[in-house]
Each structure stands twice: as C-alpha cells, then as structure tokens.
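Student: Attaching a predicted model along with its sequence, questions to come.
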Amino acid sequence: MTAAPQHRTGVYPGTFDPVTLGHMDIIRRGAKLVDRLVIGVTTNPSKSPMFSVEERMAMVRREVEGIEGEIRVVSFDSLLMDFAEREDASIIVRGLRAVADFEYEYQMAGMNQAINPRIETVFLMADVCLQPIASRLVKEIAMYGGEIRKFVTPAVKADVTARVTAIGRKGS
C-alpha cells in the first residue's frame, strides 16, 4: 500500500505595504517550491502602514492572479509560527536583499526553529536588479513626489499615487 502524496505548504509572511516587484519575485519563485503558498499579510507594530490590511490583501490578490500554483492570501495577527501551524505549513519563505536582512532573518529563523523545529525557513535571494527595493522606500519616494514605476507594477503605482494624493504629498 502506498501512502498518499504529502502536499507541501509554504507561508510567505509580510506587511506588503505596498507589494513591490521584489515581493512578486519571491512569490513567483516560492510558489514553485511548494504545492500551496499562503501569503500572510500582517500588521507590524513598528511600521506605520499606508494601506489597511484589507487593502493590502486585495492588492496582493490582484497581483498574484496568473501566477502558476495554488496561492492563497490571508491576514494574520499572531506569532508567525502559530500562523504557520494553523496553515499546516512546513516551510516559511523569506526574501533576502542584503547583509542587514540576513542578520535579522537569521535571528528570526533561529527563534522560530526553537518555537517549532518541524517548520523550516527557506531564504530566497531577491533578483539582483530588485535587491534595493523596500516598501518603506517606495512609500517615501512617492510621498516626496518621486517616480516609483521601477519598483512596483502599474496597478500598485496607481494605488500608491491615489493614496499619496488623498493624504497629501510631503515637501510641497
């Protein structure tokens, strides 16, 4: 008797405020590693979001349309390992841009491993041309009237531009 094939679920957590081309690169590549990729949109008390969780989820859902594989977008407000356990994940997918990311992510992976050794953290290096992109910088550039089209999709650019218009640009 053969056992049923085991499906591998991965979780890619983040604030995605807004979702960038760097995030999309990690999503596309992460989706190839698992049978099901769950994108967990979370709050982060140390960040001041431009978009609500609901808006960010809608943005990510729109952007992942057409990516091959089973992808779900959900929100969570808990410890990452509790969320991963609820999703029956065996992998946490994390993107790395630079050495500073690595130091933080290495520490987080160690803490997560201590909490739940059944779940592995997999690091994916962002594409070289996307490595400098950070949501925080995209928002800052947009708030000062700079061009962000190199960092986000046209639809996300429109979302950010509309929000900046609504809340008012800095330095004007």
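Tutor: Nice, I can see it.
Student: Please count neighbours and contacts with C-alpha atoms only from this point.
Tutor: OK.
Student: In the chain, what residue spans correspond to strands?
Tutor: Assigned by DSSP state E, the chain shows strands spanning 9-14, 36-42, 70-76, 91-96, 120-125.
Student: take the one below as the second:
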Amino acid sequence: MARIALFPGSFDPFTNGHLDTVQRASRLFDRVVIAAMTNTSKRPLFSAAEKLALIEAATAALPNVQVVAQPAMLTVAYAQSIGATALIRGVRNTADYNYESGIADMNANLAPDIETVLLFGDKRYRFISSSLIKEVAAFGGDVSALVPANVDAALKAKFGSEPHA
C-alpha cells in the first residue's frame, strides 16, 4: 500500500522553504500531494491557476509529487478522499509550532487515522514567509534566493521592476 501525504497550504507564493519541505517529504512518502488552497483571510496575489502552474514547474523534478487545487472541504476530508495517511506541515519557529499543534489536535479529533507530520524548516529558510516575500518584492527587493526561479519571474511580472505601495 502506497504511503500518501497531503501538503496543504495557500502557497502565495511558493517559496524555497515550501520546496525544501516538499523535497524532504517526497523522500519519506511514496506520493506527496500539494493542495494549493485559498486562504479567505488573505488577499491572494496569484490566482489558483497561477499557483498550480508555478508549483508544478517548481516541483517538476520530483516524480512522486502531484499538485492540485483543493476543493472547498475540510483538509482531513480531502486527505481521506485521496487515501492520505499523513498531513505535512512545515514549522519555522515556536509560533508556527503553537499554531500547527492546535490544528493538528483538531485534525486528529476529526480524523484519528491521519497523522500530522511536522517538518522543521531548514535554517536557511526559517525567516521566510509568503507575506514577507510579497512585501519585499512589491518594493523592488531581490527575493531571487528565497523562491524558485519561476516564482521570482512571476513576482517580477506582477510587480514590475518599480516598487509598489
């Protein structure tokens, strides 16, 4: 039986921290499904279709990774529908740990058959957040070392070379 993991997130944009987490998860599981979701509390920079294309290109070298747009349903329900036995979550710091532990407890209550696997972020990427990447890129800062090359190009296309307020 294949070991399937679901890595859900808004990925707006997909960063090198996300990519590192996916690469590591792809070594632990037979199949990793990245579910690009919409966070209703945030205003997205990229459309769902753009996020899917960017993540697919960034993870193309990982044959056991698939990218989908998550339907409007509970994450654990979607995980069950694809046969996933684990949810992958990246943790950068204690604030992430505290936040993720509460979600993991709720998910365990809803679906005891699904484990949450926390992968601690590589120290090179622990300070990165998608919000911070967007902020720096909007003001013309160089984020090329912090995101995959295709995402860097997409950010430049969105913001141009001039800073935006």
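Tutor: Happy to help now that I have it. What you are looking at is a predicted structure, and each value in this text was computed from that prediction instead of being measured.
Student: Same list (the strands of structure 1) but as JSON lines, adding mean neighbour count and distance to Tyr104 of structure 1.
Tutor: Shown next, in JSON lines, are those (neighbours: other Cα atoms under 10 Å; distance: least, Cα to Cα, whole Å):
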{"stretch": "strand 9-14", "mean neighbour count": "24", "distance to Tyr104 of structure 1": "14"}
{"stretch": "strand 36-42", "mean neighbour count": "23", "distance to Tyr104 of structure 1": "18"}
{"stretch": "strand 70-76", "mean neighbour count": "17", "distance to Tyr104 of structure 1": "21"}
{"stretch": "strand 91-96", "mean neighbour count": "22", "distance to Tyr104 of structure 1": "10"}
{"stretch": "strand 120-125", "mean neighbour count": "17", "distance to Tyr104 of structure 1": "12"}
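Student: In a markdown table: those strands, plus distance to Glu54 of structure 1.
Tutor: Formatted as a markdown table, those follow (distance: least, Cα to Cα, whole Å):
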| stretch | distance to Glu54 of structure 1 |
| --- | --- |
| strand 9-14 | 14 |
| strand 36-42 | 9 |
| strand 70-76 | 8 |
| strand 91-96 | 22 |
| strand 120-125 | 26 |
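Student: per the alignment, Thr9 of structure 1 corresponds to what in structure 2?
Tutor: Correspondence of Thr9 of structure 1 to structure 2, assessed by TM-score structural alignment: Ile4.
Student: whereabouts in structure 2 does the biggest helix by length in structure 1 align?
Tutor: Counting residues, the longest helix found in structure 1 (DSSP state H) is helix 99-115. Helix 99-115 of structure 1 corresponds to residues 94-110 of structure 2 when matched by TM-score structural alignment.
Student: residues near Arg149 of structure 1, how many?
Tutor: 15 (other Cα atoms under 10 Å).
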